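1. After the sequence you'll find the predicted model.
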Amino acid sequence: MEEKGAADALAEFLQRNEIYCPRLQRAWITSGRRDQKPPEGGWRTWLLMGGRGSGKTRAGAEWVQALASAGARSDLRIALVAETLGEAREVMVDGVSGICRIARRDRPDFEISRRRLVWPNGAIAQIFSSEDPESLRGPQFHYAWCDELAKWKHAEETFDMLQFGLRLGQDPRQLVTTTPRPVPLLKRLLADADTRLVRMETRGNAQNLAPGFIAALERRYGGTRLGRQEIDGELIEDREDALWKRDEIEACRLRVTEALRRIVVAVDPPSGSGETSCCGIAVAGLDAGGRAVVLADCSVEGMSPAGWANAVANAYRRFAADRIVAEVNQGGEMVAAMLRSVDAALPLTLVRATRGKYLRAEPVAALYEQRRVVHAGRFVALEDQMCDFGPEGLSSGRSPDRLDALVWALTALLIDGQGEPRIRGI
């Protein structure tokens, strides 16, 4: 306790007097913020909930490195769990703030083929994906780091399997670093007496971010629901007037194993171009019982027309779809021409909206209430739009591109021929 207090005091003294000492600046004990270090006392879960760029990943990497590199010999086993294996490698291991980048000494070797990190003293960390909960059945651990838990595809199953494996040593613990979203699992962790919650704001890490980044975010998102979530790290509940609620979406989530008899890819092309443009691309199919299954949100951002057209074609081939449904309000025949230029054989159906987005979405929301739609996984960005979509649109004022694509896909599968939206084939 005294050592930690002295280190914090030293760090504050150095920063306040603008004294630069290379060895001390490199040491996490002096350069890390207090909210990036483990809480005191007894806890099972350290929940680090913060905005984008607030320093969550660095805190996780430093925690794991400190545990694994302690001692000349170690038998520690640590689980590193991310949304996907790619995210685990690119963020938790090799990222700018990842374990291999921040290790100042006793750097671990990354054995890619075995999906694990091995430290010189014998400590081992294995990486896992929320896409494969069963991979956590069998291994056992002393500690675990769970990154972006609110985005996990099969969150409940993956977290449950991890808890069964977190059984080594005298005091097994886990760190959860995540941007807050009101998903049921995160809410349960918040209510757990063994959880220690630490909140972090993006602006608290301003010294490590590009100049003007915080100001630009504040101008664009300050005071909005999205800004409070992504910048301030607040857990924002669903809008009362939203067409969808998270509990309802959670209730219709399942793992699909049966073959689907029809699959469509729906496209909502962006109205413009640039980094903030988004082309909504949703994939859905019909099971044997006539129920719609949402398979993927393949939406892309900041793409040129050729870029998003290729993304559509890739989704069509990846899911062996039967048809592509494309809205033409924004681009007219250009949309079809662009898709045809990528693959002339693509089976296209063009749709044109004659009513507002909310009116078009209402019958689709009713399908969810009737349990005629299920989600084959977690689609974070899409579900965020669904639960923030009310009569006036999204609270951010942006276009609900992902949701529009979903509406077109489910309309084509379950409402086709029953009125709006009107569909014509080419």
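-> Yep, that arrived. Numbering: from 1, shown residues only.

2. going forward, measure contacts and count neighbours with C-alpha atoms only.
-> OK.

3. Show me what the strand or helix carrying residue 349 is packed against.
-> Using DSSP states H and E, residue 349 maps to strand 348-352. Contacts defined by 3 or more C-alpha pairs under 8 Å, 6 or more residues apart in numbering; DSSP states H and E place strand 348-352 against strand 323-327, strand 422-425.

4. Mind putting those strands into TSV with mean neighbour count and distance to residue 114?
-> Converted to TSV, those look like this (neighbours: other C-alpha atoms under 10 Å; distance: least, C-alpha to C-alpha, whole Å):
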stretch	mean neighbour count	distance to residue 114
strand 323-327	23	39
strand 422-425	14	49
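
5. quick one: secondary structure of the closest residue to residue 197 other than its chain neighbours?
-> Excluding its sequence neighbours, the residue lying closest to residue 197 (C-alpha to C-alpha, 6 or more residues apart in numbering) is residue 47, at 4.8 Å. Here residue 47 is recorded as strand under DSSP: H, G, I helix; E, B strand; the rest coil.

6. So which residue is smack in the middle of this structure?
-> Centroid check for the chain by C-alpha atoms, centre = their mean gives residue 151 as the closest residue, at 3.5 Å.

7. One more to weigh against that first structure:
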Amino acid sequence: MAQLFQKTPAQRKALRLLTGPSRYVLLFGGSRSGKTFILVYAVLVRALRAAGSRHAILRLHGNSVRQSVLLDTLPKVAKLAFPGLKFKESRQDQFVRLPNHSEIWFGGVDGEERVDKILGKEFATIYFNECSEISFDAVNTVLTRLAQRTPLRNRAYFDCNPSGKSHWSYKLFVEKRDPVSGLALPFPQNYASMQLNPAENRANLPEGYLEETLAGLSERQKQRFLEGRWLDDFSGALWTPEMIERDRTDRLPEEFERIVVGVDPAVSSGSEADETGIVTVGRDRNRHFYVLSDASMAGRPTEWARRVIAEYHRFRADRVAGEVNNGGELIETVLRSVDADVSFRAVRAMRGKIERAEPVAALYEQRRVHHLGRFPVLEEQMTTFRPESNDSPDRLDALVWAVTTLMENTSPRHIIS
């Protein structure tokens, strides 16, 4: 079968690693660096080489892997690298069958039913896409099914945008230590890793993506998504990247009991003024909390007030909770100038930022807070804020006010569509 796919030098190097002596391989690096593309390519090659073999591509959530890999990356790889290749998709069971009767299964590891479907089969290849979102326990459970007898050597592949150095993937693949015990791996040669960055994939990226989109991120986010570097974990920080990643979601619950827009207002404007933190959070019937949006902005009071009211109506929120320590009655006044009927609650900081934030951080430790998508600036404030910090984390404060307000008991509310 003719191949039209022209591999970049970095992709050729990655393929040598993926087919080398190591059984477990991690590709880490910046956003849009081609990690997923080359790993799907490697899985397809293995599937085509061994008739009747079975392979799995997994992510935390099944919906995510279906949208990003099954419906997007896989067809692109097939078109470019294997023109004319036909495969049949089973929508019910979430797998594709190749002409040689090999199968590639797609699934999530966030639910018992989905994991059971995976554990009921044996595989020659297991690929953990965006493994920074997946717990080490889930990975170890799934790896028990890397056991199909084929002419291939069974392998597990991983990829991620590197998070904090406390994450299990850094400990396992970079430090070559067991993430639980901290002891050195008995067979370190079985674990290999390679960094791929978007600059090496420039030919396949849209114009301006590197110079405008990624270069415009905050310094810490540039380290992760542009430079593909592992982040130093801040000693004493209440949140770690792993705490946020492990419970990130792409699905809403069936019903919210309450939704609150938290506001930490900037009382001045201009180029040197702080942003106004505007973060919307919902609580479900199981008392789990979902961060729905971060609409924080810099601007005059009338500008951020319009943004707050827009979020209030967008999510059909029950209340706006705004800090009044600095702005006083001005905050309610400016909000009601935009919407006189807004349900507003003034909240006043009677304790220090750390004391207010600790109960919210405890909810993250209990795995009861989920980010619906990614909020890079908010999450950076969360993972870098320490007791000795003198910064004013506007987005973090808005999150804390929203969650604190939602921790109160009230009756159920309508379903969010």
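-> That came through, no problem. As the structure is a computational prediction, the values presented were derived from the model and not from experiment.

8. follow-up on the earlier one: the strand holding residue 349 of the first structure to strand 323-327, inter-axis angle?
-> For strand 348-352 of the first structure against strand 323-327, the angle by axes from the mean of the first three to the mean of the last three C-alpha atoms, to 10 degrees is 30 degrees.

9. returning to that earlier point: and the residue nearest to residue 197 of the first structure? What does it align with in the second structure?
-> Using TM-score structural alignment, the partner of residue 47 of the first structure in the second structure is residue 26.

10. Please apply the same query to residue 376 of the first structure.
-> For residue 376 of the first structure, the aligned residue in the second structure is residue 368 (criterion: TM-score structural alignment).

11. Let me see the ranges of the strands in the second structure.
-> Secondary structure of the second structure by DSSP state E: the strands cover 24-29, 54-59, 88-90, 95-97, 103-108, 125-128, 155-160, 191-196, 256-264, 277-284, 289-294, 319-323, 344-347, 369-371.

12. what's near enough to touch residue 270 of the first structure?
-> Shown in contact with residue 270 of the first structure (C-alpha atoms under 8 Å, 6 or more residues apart in numbering): 277, 278, 279, 280, 330, 401.

13. could you check the distance from the residue nearest to the fifth one when sequence neighbours are not counted over to residue 280 of the first structure?
-> Spatial nearest neighbour of residue 330 of the first structure, chain neighbours left out: residue 271 (5.6 Å); criterion: C-alpha to C-alpha, 6+ apart. When distances are taken as C-alpha to C-alpha, to the nearest Å, residue 271 of the first structure and residue 280 of the first structure turn out to be 11 Å apart.

14. Compare the two and say which is more crowded by neighbours.
-> Set residue 271 of the first structure next to residue 280 and count neighbours by other C-alpha atoms under 10 Å: residue 280 wins out with 27 against 13.

15. what residues are up against the closest residue to residue 157 of the first structure other than its chain neighbours?
-> Nearest residue to residue 157 of the first structure in three dimensions, chain neighbours excluded: residue 133, at 5.9 Å (C-alpha to C-alpha, 6+ apart). Counting by C-alpha under 8 Å, 6+ apart, residue 133 of the first structure makes contact with 154, 157, 158, 159, 161.

16. and which of these is nearest residue 175 of the first structure?
-> Checking the contacts of residue 133 of the first structure against residue 175 of the first structure by C-alpha to C-alpha gives residue 159 as the nearest, at 12.1 Å.

17. So what does the closest one match up with in the second structure?
-> Under the alignment (TM-score structural alignment), residue 159 of the first structure pairs with residue 139 of the second structure.

18. Tell me how far its match lies from residue 115 of the second structure.
-> Taking C-alpha to C-alpha, one finds residue 139 of the second structure at 11 Å from residue 115 of the second structure.

19. Residue 87 is in contact with the residue nearest to the centre of the first structure, correct?
-> No: applying C-alpha atoms under 8 Å as the test, residue 151 of the first structure and residue 87 come out as separate, 11.2 Å apart.

20. counterpart of residue 92 of the first structure in the second structure?
-> Here residue 92 of the first structure is matched to residue 69 in the second structure, going by TM-score structural alignment.

21. if I look at that match, how far off is residue 310 of the second structure?
-> In this view, residue 69 of the second structure and residue 310 of the second structure are 34 Å apart by C-alpha to C-alpha.

22. Comparing those two, which residue is more hemmed in?
-> More crowded of residue 69 of the second structure and residue 310, by other C-alpha under 10 Å: residue 69, with 22 against 15.

23. what's around residue 148 of the second structure, how many residues?
-> Look at residue 148 of the second structure: counted by other C-alpha under 10 Å, it has 17 neighbours.

24. Likewise for residue 74 of the second structure?
-> Using other C-alpha under 10 Å, residue 74 of the second structure has 17 other residues around it.

25. Residue 402 of the second structure versus the closest residue to it other than its chain neighbours, what's the distance?
-> Leaving aside its sequence neighbours, residue 74 of the second structure sits nearest to residue 40 (C-alpha to C-alpha, 6+ apart; 6.6 Å). Using C-alpha to C-alpha, residue 40 of the second structure is found at 40 Å from residue 402 of the second structure.

26. Which one of those two is surrounded by more residues?
-> Per other C-alpha under 10 Å, whichever of residue 40 of the second structure and residue 402 has more neighbours is residue 402, with 29 against 22.

27. Now do the helices in the second structure.
-> 9-18, 35-49, 62-65, 74-81, 112-119, 136-143, 168-173, 219-225, 241-245, 301-314, 329-338, 353-365, 376-384, 394-406 (DSSP state H).

28. Kindly reformat these as TSV containing distance to residue 127 of the second structure.
-> Formatted as TSV, those follow (distance: least, C-alpha to C-alpha, whole Å):
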stretch	distance to residue 127 of the second structure
helix 9-18	11
helix 35-49	8
helix 62-65	11
helix 74-81	13
helix 112-119	12
helix 136-143	10
helix 168-173	14
helix 219-225	21
helix 241-245	18
helix 301-314	38
helix 329-338	49
helix 353-365	27
helix 376-384	26
helix 394-406	34
